[in-house]
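**Q** predicted model and sequence below, questions to follow.
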Amino acid sequence: MLPENWTPILVLANARSGNNMAEDLMGEFRTILNPIQVVDLDSSTPHKALQLCTLLPNNAARVLVCGGDGTVGWVLDAIDEMKYKGQDQYIPHVAILPLGTGNDLSNTLGWGAGYAGDVAAEVILQNVLDGDPMQLDRWRVRVTKGFYSFHRPKIFSMNNYFSVGPDALMALNFHECRQHSPFLFSNRIINKAVYFFYGTRDCLVQACKDLDQKIELELDGVQISLPKLEGIIVLNIAYWGGGCRLWEGTGDKPYPLASHNDGLLEVVGVYGSFHCAQIHVKLANPVRLGQAHTVRLILKNSAMPMQVDGEPWVQGPCTIVITHKTHALMISPPSEQLEDDVPRVAESQSRTERKINDPDIGI
């Protein structure tokens, strides 16, 4: 017999995220929840952890993902696998505690650009319980080598953005450096400094120049004439590059705001790494190429760096098609934002403790 309004929370944490802050948080969450509800993704997979949801009433659980955007994407992929296996009735809503470097998805959904340890664990859990359900578009990125369909394609799931050009090159250099010296990348500030270094270097090298001569772009079947660009970025969410609202630019002209649940992608171009830096500090606008339900790119006779949600690689001639995949069930914070709760931690804690001890609510 379960209480009628019982909403358990499942915490999935990447212990390596957030300056190793996740490990301490897991200890705090285990003192509040049943320890089985707190899962370290270093020792288990999201799919195994989410099987706990099948033991609960339909759609009863909420999941808190503690990590960066990559960890969130890993969990959402596992939820899609549950849908594929016909377990739709157990699909939980997902909230985010941002512990990564960029946290653009977390920022878009209202959970902030990074958790600094200034909000009590009890308050975090209560925000998850009180948060509002919302949807997030998820997209399928199909990369086919060459120009013929008989090549077996690579398939990616996209929550944030796809890009080809300088920002993908920065992500690739960062990824290779982290693989070579992982001990250097335990601090969010150091991570951003490394990104800055590679961006500055690319300003001089211009490894992605003349992209407009190497690539063709189609939006909903219409070919787009490209100016002299070094990069193209396809956006699903409002934030990009660690907190920049790319589509809006400087805000000097009224453009429809980017939305993460309207079934549309925003496509922009950049002139290079220096232009990206100018956009970050609102000294320049991106080249707005349009919005579309389907995006198709053809890379001709060249190799270029690409990335999907921070997963970079170098790709030779290919055809890329981005189409809508599904909706993810997410949670946005309650109307009082997470940052606004900091001065009222003591008050919120006492209120949370009353709810935790109330058997008709529970956590």
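**A** Noted; the coordinates are in hand.
**Q** going forward, measure contacts between C-alpha atoms and count neighbours the same way
**A** OK.
**Q** neighbours around Val94, how many?
**A** For Val94, the count of nearby residues is 25 (other C-alpha atoms under 10 Å).
**Q** so it is in which element?
**A** strand 93-98 (DSSP states H and E).
**Q** which helix or strand lies directly C-terminal to that strand?
**A** Following strand 93-98 toward the C-terminus (DSSP H and E): helix 104-109.
**Q** pull the number of nearby residues for Leu76.
**A** 22.
**Q** residue ranges of the helices in this structure, please?
**A** For the chain, the helices defined by DSSP state H cover 21-32, 46-50, 69-84, 104-109, 121-130, 166-180, 188-205, 273-280, 345-356.
**Q** just these: most buried one?
**A** helix 104-109 (a mean of 25; mean count of other C-alpha atoms under 10 Å).
**Q** output the contacting helices and strands for that helix.
**A** In terms of contacts (3 or more C-alpha pairs under 8 Å, 6 or more residues apart in numbering; DSSP states H and E), helix 104-109 is packed against helix 69-84, strand 93-98.
**Q** taking their axis directions, the shortest one and helix 69-84 sit at what angle?
**A** It refers to strand 93-98. With axes from the mean of the first three to the mean of the last three C-alpha atoms, to 10 degrees applied, the angle from strand 93-98 to helix 69-84 works out at 170 degrees.
**Q** tell me which residues in strand 93-98 are buried?
**A** For strand 93-98, the neighbour count (16 or more other C-alpha atoms under 10 Å) marks His93, Val94, Ala95, Ile96, Leu97, Pro98 as buried.
**Q** need those residues in a markdown table (columns: distance to Leu105).
**A** A markdown table is the format used below for these (distance: C-alpha to C-alpha, whole Å):
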| residue | distance to Leu105 |
| --- | --- |
| His93 | 15 |
| Val94 | 12 |
| Ala95 | 11 |
| Ile96 | 9 |
| Leu97 | 11 |
| Pro98 | 9 |
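**Q** check it against this one:
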Amino acid sequence: MEYTYYLFYNSGSGGNRGQQFLQLDQKELSFNIKDSHCRVKFYNICDSKSREVGLQQIMKQKQENIHVVMAGGDGSIMWIVELLLQHQVSIHSCIIIPFPFGTGNDFANTLGWGTTVPNDVIGMDSIVLKGFVEEWMEGVESYFDVWDVDIRLQQGGYISEIKRNENGVGEMKLQLKDQRYYKQMINYFSIGVDARIGFGFDKNRTSNQCCNKCVYCWEGFKKMFLKTPKVNQSIENIHNLNDDDLLESGLIQKSKDEIVVPGNPVNLLCLNINSYAGGLKNIWLNAQQNQVKSYSNIPSVSDGLLEILSFNSILGLGSERLIPGQATRLSQSKGPLKLNFKQNELLRTYFQIDGQYFSITNPSSVLIRSCQSLPQGKIRVLINKKGLLK
């Protein structure tokens, strides 16, 4: 039997550890494993010429199972998916395999591939990489939900993110059309203090993965002493909708199933996966169980559901890893899900999508629904069942 793996690597991920693949760019390695012949082909997703060579190779394939490995962080996953769609590759003929090179790697972690890789992922005589190929061969495929996040701003509103260049690090306003920002989500969306912690982290992140975890903890400690708008100070209401409730303009025609947010929590979290903030697992399973709309007690990456939760304090958010059960269940949603913000007053808060952090001034609404550009709103992925048992 023969296996071919198209490995796209983000040369800037994992403290630039992805650069070790540069020596293999547009080349291939072959392995004989368990009576099978395996080939791994390497392409730099950050280099337009290299990635185009790889994408053209994939476009020529006729088989139903094309293995696409993405060596990078969580953000790189949708990058390769979007490139495949742009090249009109049948997305359900591709099986996406995450190779965790980023800082959090929650996508890879929830599929059993862990949150990190060795400093040398190739090894002497490629022995380390061969071990990963053996794991890929034993993986089990699954579908995976993808969501659209559509954010609208009030007049004069804007969104900023942290950008780095030769002049240093600073906030930069996004250039938006019609006061709207759109992004696809595979892991989670949140708004509140956790996103503010991440925003500060982006300002001070280093090229060392271990140091970055320390930076993140320090930012969390600092935010305990700064005032961030709580959920009920920024959000007017939250509704589960039916697709029939949405006009072409995206406005609500009639409200369905308002989600009640008890107390005054410091954040609102919409989970698509069972891993958050770099490996924090089972938040939904361990959360306090209020009388909320629930379809399933055991979440799945392919169930077409979002788990919606909140944390009442920064301390609770920070201690979830050591003392599970700090979160509060609010609802499960098949989408569309709409958050309406308070109007007619200046509001600056923070949000994140899949570990990418933003500040937002004068938001109007957030609409989250199943990805419209993917068949059934899903991609195919490979799961490492052995990794899930660890």
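**A** Nice, I can see it. Owing to the predicted nature of the structure, the values given are computational and were not obtained by experimental measurement.
**Q** okay if I get the helices and strands packed on helix 104-109 of the first structure as TSV plus distance to Pro133 of the first structure?
**A** Putting these into TSV (distance: least, C-alpha to C-alpha, whole Å) gives the following:
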stretch	distance to Pro133 of the first structure
helix 69-84	15
strand 93-98	7
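**Q** if we can go back for a sec, and for the strand holding Val94 of the first structure, what span of the second structure is it aligned with?
**A** Counting by TM-score structural alignment, strand 93-98 of the first structure lines up with residues 95-100 of the second structure.
**Q** tell me roughly how far that stretch lies from the first structure on average.
**A** Averaged over the aligned pairs, stretch 95-100 of the second structure sits 1.0 Å from the first structure after superposition, using mean C-alpha distance after the TM-score superposition for the first structure.
**Q** contacts for that stretch?
**A** By C-alpha atoms under 8 Å, 6 or more residues apart in numbering, the residues outside stretch 95-100 of the second structure that reach it are 65-74, 77, 107-108, 113-117, 136, 141, 379-382.
**Q** which of the residues you listed fall in strands?
**A** Those of these mapping onto strands are Ile66, His67, Val68, Val69, Met70, Ala71, Gly72, Glu141, Ile379, Arg380, Val381, Leu382, per DSSP state E.
**Q** the first one: what's it in contact with?
**A** If I follow you right, that is Ile66 of the second structure. Here Ile66 of the second structure is in contact with Thr4, Tyr5, Ile58, Ser93, Cys94, Ile95 (C-alpha under 8 Å, 6+ apart).
**Q** map it onto the first structure.
**A** By TM-score structural alignment, Ile66 of the second structure lines up with Ala61.
**Q** and Asp24 of the first structure, what's its match in the second structure?
**A** Checking TM-score structural alignment: Asp24 of the first structure goes with Gln20.
**Q** can you check Ala15 of the first structure too?
**A** Looks like Ala15 of the first structure aligns to Ser11 there (TM-score structural alignment).
**Q** ditto for Lys145 of the first structure
**A** By TM-score structural alignment, Lys145 of the first structure lines up with Leu153.
**Q** what's the counterpart of Gly279 of the second structure in the first structure?
**A** Looks like Gly279 of the second structure aligns to Gly243 there (TM-score structural alignment).
**Q** scratch that, Trp218 of the second structure is what I was asking about
**A** Using TM-score structural alignment, Trp218 of the second structure lines up with Phe197 in the first structure.
**Q** now the two most distant members of the buried residues of strand 93-98 of the first structure.
**A** Maximum pairwise distance in the buried residues of strand 93-98 of the first structure, criterion C-alpha to C-alpha, is 16.2 Å, between His93 and Pro98.
**Q** okay, now the residue lying closest to Lys230 of the second structure once chain neighbours are set aside: neighbour count?
**A** Spatial nearest neighbour of Lys230 of the second structure, chain neighbours left out: Val266 (4.7 Å); criterion: C-alpha to C-alpha, 6 or more residues apart in numbering. Under the neighbour criterion other C-alpha under 10 Å, Val266 of the second structure is assigned a count of 22.
**Q** what's near enough to touch Val266 of the second structure?
**A** Gly192, Val193, Thr228, Pro229, Lys230, Val231, Ser310, Phe311, Asn312, Ser313, Ile314.
**Q** shared with the first structure, which of these?
**A** Of the contacts of Val266 of the second structure, the ones still in contact in the first structure (both residues aligned by TM-score structural alignment, their matches' C-alpha atoms under 8 Å) are Gly192, Val193, Pro229, Lys230, Val231, Ser310, Phe311, Asn312, Ser313.
**Q** which ones among those residues lie within strands?
**A** Within these, residues falling in strands by DSSP E are Gly192, Ser310, Phe311.
**Q** aligned partner of the last one in the first structure?
**A** Taking TM-score structural alignment as the criterion, the aligned counterpart of Phe311 of the second structure in the first structure is Val270.
**Q** and the match of Ile66 of the second structure, how far from Asp40 of the first structure?
**A** Between Ala61 of the first structure and Asp40 of the first structure the distance, using C-alpha to C-alpha, to the nearest Å, works out to 18 Å.
**Q** then Gly73 of the first structure?
**A** 16 Å.
**Q** please apply the same query to Cys203 of the first structure.
**A** Applying C-alpha to C-alpha to Cys203 of the first structure and Asp40 of the first structure gives a distance of 40 Å.
**Q** ok, now Arg138 of the first structure?
**A** 25 Å.
**Q** neighbour-wise, which of the two wins?
**A** Arg138 (23 against 19).
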